[in-house]
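1. just coords:
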């Protein structure tokens, strides 16, 4: 019987690429989305045994309902993100930081806790955080705080919940729809400039992240680890 992977935040970008890769390798994939339209659009781009359920991961009742529908599963990948608290520390607004914690940190917390009733005891959880918590980048104090909190939580979870494996993935700059507010020309120029400053000479793709998440799911000897997939960005 194929293993089941639940992906929180798989209707676009890195999450969708992960769902595409895992389903192509024979995994049963369950995705979440905030609307049925986004779920249906994502499912239309997937092959194999894939289903999707509505989820608002900031709402505990919605999270509990979601995992009741999911049932038994082997792996959980938390890829979704909420509203980020951008800005220099001097100008950071408390409400923006609270909102960021309410969405991503507490959303990940609620999903991970709710999954414990149905996930395989020696399966895995993978938290996707962000490069801002792995190096000092101006204007990202709030983002670093939220993702750093997830990082600290996951380390202890890996010890408390063993043999369940708990890992973190920290992507660098990745070309995803989050940058679609730019014109196509602006995006090309931006990614060319930023990628040119990295040791690998380019920015990341959703497929790069999908391969890394798949590694963490498959490798049974990896837990309590952070995998930096950032093109060498932390070396700056």
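-> In hand now; what should we look at? Computed from a prediction, not measured in an experiment: that's the story for all the values here.
2. please count neighbours and contacts with C-alpha atoms only from this point.
-> Noted.
3. check which helix or strand the residue nearest to residue 97 when sequence neighbours are not counted maps to.
-> By the measure of Cα to Cα, 6 or more residues apart in numbering, the closest residue to residue 97 outside its immediate chain neighbours is residue 85, 5.4 Å from it. Under the criterion DSSP states H and E, no helix or strand holds residue 85.
4. residue 146 versus residue 85, what's the distance?
-> Using Cα to Cα, to the nearest Å, residue 85 is found at 9 Å from residue 146.
5. same thing with residue 163?
-> Residue 163 sits at a distance of 26 Å from residue 146 (criterion: Cα to Cα).
6. ditto for residue 236
-> Separation of residue 236 from residue 146 (Cα to Cα) stands at 22 Å.
7. looking at the two, which is more packed in?
-> Per other Cα atoms under 10 Å, whichever of residue 236 and residue 146 has more neighbours is residue 146, with 25 against 8.
8. putting a second one here so we can go through both:
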């Protein structure tokens, strides 16, 4: 009886689908879930990244190339996949940070395609297949609560995601819907920045953050594992930022 009581809080034997799972936070979460005994399925738009990521995951892990800007591609994937337990969405292309006066509006619109609309579409077509006790975990960022100059698009996307989480938690109940809100995390997300700017950003984080270091993908992955395993929190945006919003 004791083991049965603990079973709902385990990822052992659960099927976890990670969109954006071939690199960065998504891959770190796939590894962490697999270590807990989950069967992981990683999704990306890039087959080469999927193949590379699968070499870092346990045997039996699966990976599929899916165009996350295409509604039909997302729908067809989930219709083919069938039932599973947890959806994790961390996908997003590198953002370009610009002051509003220098922002290309058409380019700015495209940043919502994968980060917001891709997540929205994935939830639409994945939610009917989520097993009882399962969950949806999205991604936001501290740019919503603590933006800097040039962060208007990033802040807008993060704010939109956090509002979406609360609305979906109400609409899709009893499926749990939450998000993780990372601060600056040292991943390939920042590769579009010139190297000197990127290193300057990381150095500034080390100097000012309460924990005196830049976050790693593995730090954030632990929050996703928690959100999948816990059974009584929904509509929450969990901050993992080294103290970003406090300084």
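-> Sure, I can see it. Every value quoted in this text rests on a predicted model; they were computed, and no experiment measured them.
9. hmm, back to that, the residue nearest to residue 97 of the first structure touches residue 145, doesn't it?
-> No. Under the criterion of Cα atoms under 8 Å, residue 85 of the first structure makes no contact with residue 145, lying 9.3 Å away.
10. the more surrounded of these two?
-> Per other Cα under 10 Å, whichever of residue 85 of the first structure and residue 145 has more neighbours is residue 85, with 24 against 18.
11. so which residue is dead centre in the second structure?
-> residue 90 (2.4 Å; Cα atoms, centre = their mean).
12. which residue in the first structure lines up with it?
-> Residue 90 of the second structure maps onto residue 79 in the first structure, with residues paired by TM-score structural alignment.
13. isn't its match right up against residue 8?
-> Yes. Between residue 79 of the first structure and residue 8 there is a contact under Cα under 8 Å: 5.6 Å.
14. give me the common contacts of these two.
-> Common neighbours of residue 79 of the first structure and residue 8, counting by Cα atoms under 8 Å, 6 or more residues apart in numbering, are residue 15.
15. where is the longest helix in the second structure?
-> Ranked by residue count and defined by DSSP state H, the top helix of the second structure is helix 152-171.
16. buried residues in that one?
-> 152-155, 157-159, 161-162, 164-166, 168-169 (16 or more other Cα atoms under 10 Å).
17. matching residue 216 of the second structure against the first structure, which residue comes up?
-> Correspondence of residue 216 of the second structure to the first structure, assessed by TM-score structural alignment: residue 205.
18. correct me, but that match touches residue 177?
-> No. Residue 205 of the first structure is beyond contact range of residue 177, at 11.0 Å (criterion: Cα under 8 Å).
19. out of those two, which sits in the busier spot?
-> residue 205 (17 against 11).
20. got the contact list for that one?
-> Applying Cα under 8 Å, 6+ apart, we find residue 205 of the first structure in contact with 14, 174-176.
21. try it again with 6 Å
-> 174-175 (Cα atoms under 6 Å, 6 or more residues apart in numbering).
22. thinking again about what came up before, okay, the buried residues of helix 152-171 of the second structure in TSV with distance to residue 15 of the second structure next?
-> Listed next are the buried residues of helix 152-171 of the second structure as TSV, based on distance: Cα to Cα, whole Å:
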residue	distance to residue 15 of the second structure
152	36
153	33
154	31
155	32
157	28
158	27
159	29
161	24
162	25
164	24
165	21
166	24
168	21
169	21
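23. tell me how far residue 83 of the second structure lies from residue 229 of the second structure.
-> In this view, residue 83 of the second structure and residue 229 of the second structure are 18 Å apart by Cα to Cα.
24. surely residue 181 of the second structure is in a strand?
-> Yes. Assigned with DSSP: H, G, I helix; E, B strand; the rest coil, residue 181 of the second structure falls within a strand.
25. which residue in the first structure aligns with it?
-> Aligned counterpart of residue 181 of the second structure in the first structure: residue 170 (TM-score structural alignment).
26. quick one: its match and residue 7 of the first structure, what's the gap?
-> From residue 170 of the first structure over to residue 7 of the first structure the distance is 16 Å, taken as Cα to Cα.
27. kindly report the same for residue 158 of the first structure.
-> Separation of residue 158 of the first structure from residue 7 of the first structure (Cα to Cα): 19 Å.
28. need the contact partners of stretch 21-32 of the second structure.
-> Under Cα under 6 Å, 6+ apart, the answer for stretch 21-32 of the second structure is 20, 42-43, 49-50, 53, 90, 187, 217-218, 221.
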